[in-house]
Structure formats: structure tokens, C-alpha cells
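> coords below, sequence missing:
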């Protein structure tokens, strides 16, 4: 029973993305995919965030906890989930933020369980060897505005999976490659895309019926740069009423 409740609290599946703010500081966001895909949330209307502050000596140049603090943070997270499940708290762990020496655990809690949630987390905060705090608000605003991925972040997630597959297949990610980008739409839409992107350095590979393939040479497979590119292509195609369908490496033409 406790195991089943722990699995409900942690939910699943989960995904992760990251981005830079203030130029050199990185935020890592992990989230419950099922909750992120919901158009609206009809349950667990109270947001509670548990913040853990890493000692400054264990924070790297990007503001992320590192070194000997990582294992205690992981153990603390597991312990929190175990205790909440043991006490049958009606809540769900929906997000994790890591930034500026802080690790946040974001929960959505049923109002009936809120007093007990407060008691338990007060005790956790009191007993923790690391500095902790709790912040709360009504609704899902924090999750929707700070955890749910934007279009570029969904693109980043898809690109990361593709890069991981390529690396597993033995593709050298350190050298530039030719990427083929795929679009679908009407003949007029695709002709407009082809004409514009060829002016921007793309080369026409094929244009048949409702499908268009364009190639871009000397593309480095850096996740952030690749995400900027694919997001731009997605937005450009969408503005014309067409669709950007993704990319692949043309290994025969890669350097």
C-alpha cells in the first residue's frame, strides 16, 4: 500500500529541461509529464513548495548544487516521499526546480490533507540538516507558469532524446553534420518556406506533394543552439499554416 501511494505521489512519467537566466545561471526543471499535458487541473488545488538551500561551498559557477551535496539532496527527496506516503497524504509531487543553490520540491495538495501536510513538512524542515523553507499558494499557477514547458522547452526535450539516440548509435556529436529538416503543408505554403529558407542557407532536397525536405550543412549538434533553430522553424511554419515535422542527420553528407 505504501509503495503504491509513493508511486502515486511521485507520478510519472517525468521529463527534464534546462535554460540559462542572468546569462550564466542555469535552471533545471523536472516535471510530471501527465500534469504538464493537462489543459486544466481539476484536483489538488493547493500548491506547496519545499525549498532546500545548499551550502555555498557546494554550489557551482552556474548556481547548481554539486559534489558531496547531491547524494543528501537525493536521499532527502526519497525520505519526503516515503513519509508523505506513510501518512496517506493526498498530494502529488509535480515538479522539481534546481537553481541558484536551491532545490525546490513542488507539490499539489488536497485541502483535506493540508493540515496534516503542514505538520509533517514542519517536522521535516525542523529535522533537516540542510536549511529548508516552505512556500504556498492556491491553485496551479506556479506549476503552469514555472514548470510546464514552453514550446522551446518541448523542442529541447525532443532534441535531447534524438541526440541521445544518435550518440548511442555511434554518431560523433562533436563534429558538424548536415541536417535534413522536414515540413508538411500545402504546395503554396511549402513553396514559401523553401524560397525563404534557401535564402537563409538551406538547400532543397525534395518537394513532393505535401512534403518538403531542406538541408542545412555544417550544423553543430549543440542542444541549446539546435533548440533555437528547431523552435524558429516550427514557429515560421506555423505562422504560414504549415507544420515543421522534425529533423534527422544525413550521415552520408555529414563532415
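Yep, it's here. What you see is a predicted model; the values in this text were computed from it and never measured.
> going forward, measure contacts between C-alpha atoms and count neighbours the same way
OK.
> Touching, residue 16 and residue 27? I think so.
No - contact criterion CA atoms under 8 Å: residue 16 and residue 27 do not qualify, at 10.6 Å.
> Who has more neighbours out of the two?
Legend: neighbour count by other CA atoms under 10 Å for residue 16 and residue 27, higher for residue 16 (20 against 17).
> and residue 4, how far is that from residue 124?
22 Å (CA to CA, to the nearest Å).
> between the two, which one's more packed in?
Between residue 4 and residue 124, residue 124 has the larger neighbour count (other CA under 10 Å), namely 18 against 9.
> Residue 131 touches residue 53, doesn't it?
Yes - if you go by CA under 8 Å, residue 131 and residue 53 touch, sitting 5.4 Å apart.
> okay, pairing it with this:
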């Protein structure tokens, strides 16, 4: 990944999903507005040694190869004042950060800046907005005014070349896309009438060497996962010569208004096996 060029300006940062027509930043020039935020977004959470990393991303940018366009990358970095235990903001600051992000995207659009918001990261009390852009000069001016309008935040901007940061830190891996597809199945079950308070059986198939399968089986058993057809842990770890292992989880799709979370399955299996199927 290219080395970053930090800005000397310091102030706050924000987060975004929609572009609002208002802006708290003055207009620098009379230009035709550009689209900064595109409609299709998705999210995932990665478990790291330092806590969860929350990633929201422009799905079209992740699915297509846009590396020949918008060849510069800017990370607008904001320290969250009072993060919760997961490193994210709480109300009323969370709403303030949304509004700040909307203001920034609106200002960039009104100034006709050729750029695109492609990602939003939240981790360890930091919020990052990641833009791909065509020209540094046109981007810096409205961002600088926006930073001045929010001088009570210590905002910084890190500059990179190319799409390496997006590819390395935001774009989902093939395994992550499988996980997102599984989450979509769960969401669609609920949207189409499945009662989230009733039990649903989800079957996972894990492929790997015996030590990894045994470690995965033990960890998931401790989280309430039950082996398929009553196998014990050793049976699960080596049910057939090619090393396949199968588990079945029987648990409620939702609890206390929350959907079933597949992330622990994905994370633990990937650490032990380097990949998984479901």
C-alpha cells in the first residue's frame, strides 16, 4: 500500500449513508453538482485483537473494477469523543457525526468535486470516511472549509495514491462475500414472514485439517452450536477422509429484537481453518 501523506489541518470527522441537500460549508465556485454517495451500500464487522472493526462500503465500487478511475484516496479521520465499549459513537454524538458527514458530502457535490465516498470505518474510537477522487486540488478546498466549520473536532486527512487502501481494508474477500450472502438469507427469511422468535436450524459445513476442525468444533460448541446427528467433538473433527466436518446450530433467529449474528462463526472458523462454507 502506498505511504500516506497527512494533512497539517486538524479537526473532526464523520460518517455517512445519504447525501442531504443542506451544507454548513460555503460554496467556493459555481459548478454543476456531482454525485458523491451512491445508493447500494453494505456492511460487515471484523473481529480484531484490538476490538471490532465496523465497515460500511459502496457495494458497486467493491463489485466492479474501478481502479482506472478516481485514482487518489483520501481518508477523513475523526476521533470519537466518547466511544462506547465497541469503539463507536453514542447519541447525541452519533447523530452529530451523521450530520457532519452529510454536510461534507453535500459540500463536495455542490463544488462539483469528482469524488466518491466508498467506505466508512469505525474502530477503537476512530471514524474514517474514505473517498476516491480525481483531483487533489479541487477536493482539498471544500474539505478544508468543512474542517474549519467543525474546529471543535481534531479532524485529520490522510492521502494515498490508488485503490490499495480500499482493496486491503474495505473490499470484502471472497469468504466475506459468502458471509454477507448468508446474512442476506437470514434477513430475507425474516422479511418474508419467518418468526424470529421461533427456532430455526442452520447447518454449516467446515473444511480443513483435523487440528483446525477440532479447535473450531470446541469453540462453537461452547457458544451453543450442536453437532449434526449427535456426533461428539472427535467425530465432527474427522467424519470422513477428506477432512470435512459438519455442525448444525439450532437457535433462535432473533433475540431481544436482534437478528442472528453469523460473525462469530465466520471469525472463529477463518482463524482455525482459513476459510469456511455454509
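Sure thing, it's come through. Keep in mind the model is a prediction, meaning the values are calculated, not measured.
> Please name the residues that touch the one residue sitting closest to the centre of structure 2.
Taking CA atoms, centre = their mean, the centroid of structure 2 lies closest to residue 55, which sits 1.4 Å from it. Applying CA atoms under 8 Å, 6 or more residues apart in numbering to residue 55 of structure 2 gives the contacts 43-46, 119-122, 170.
> got it, and residue 64 of structure 2?
The contact partners of residue 64 of structure 2, by CA under 8 Å, 6+ apart, come to none.
> Which residue in structure 1 occupies the aligned position of it?
Superposed on structure 1 with TM-score structural alignment, residue 64 of structure 2 falls opposite residue 38.
> In a strand, its match, correct?
No - counting by DSSP: H, G, I helix; E, B strand; the rest coil, residue 38 of structure 1 falls outside a strand, being coil.
> gap between it and residue 66 of structure 1?
33 Å.
> if I pick the alignment partner in structure 1 of residue 90 of structure 2, what's in contact with it?
Under the alignment (TM-score structural alignment), residue 90 of structure 2 pairs with residue 66 of structure 1. Counting by CA under 8 Å, 6+ apart, residue 66 of structure 1 touches 58-60.
> Check residue 229 of structure 1 too.
By CA under 8 Å, 6+ apart, the contact set of residue 229 of structure 1 is empty.
> Residue 143 of structure 1 too?
94-95, 106 are the contacts of residue 143 of structure 1 under CA under 8 Å, 6+ apart.
> Tabulate those (TSV), appending neighbour count and secondary structure.
Output for the contacts of residue 143 of structure 1, formatted as TSV (neighbours: other CA atoms under 10 Å; DSSP: H, G, I helix; E, B strand; the rest coil):
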residue	neighbour count	secondary structure
94	25	strand
95	26	strand
106	24	strand
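> Closest to residue 198 of structure 1 out of the residues you listed?
Of all these, residue 95 has the smallest distance to residue 198 of structure 1: 41.2 Å, by CA to CA.
> roughly how far apart are that closest one and residue 110 of structure 1?
Distance, residue 95 of structure 1 to residue 110 of structure 1, by CA to CA: 16 Å.
> ok, back up a step: can you tell me which two in the contacts of residue 55 of structure 2 are farthest apart?
Spatially, the most separated pair among the contacts of residue 55 of structure 2 is 46 and 119, at 14.5 Å (CA to CA).
> mind listing the helices in structure 1 by residue range?
Using DSSP state H, the helices found in structure 1 span residues 2-10, 33-36, 70-86, 114-127, 141-146, 151-168, 187-199, 223-239.
> Now distance to residue 212 of structure 1 too, for the ones you listed, in TSV please.
Shown next, in TSV, are the helices of structure 1 (distance: least, CA to CA, whole Å):
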stretch	distance to residue 212 of structure 1
helix 2-10	42
helix 33-36	31
helix 70-86	46
helix 114-127	54
helix 141-146	35
helix 151-168	20
helix 187-199	6
helix 223-239	11
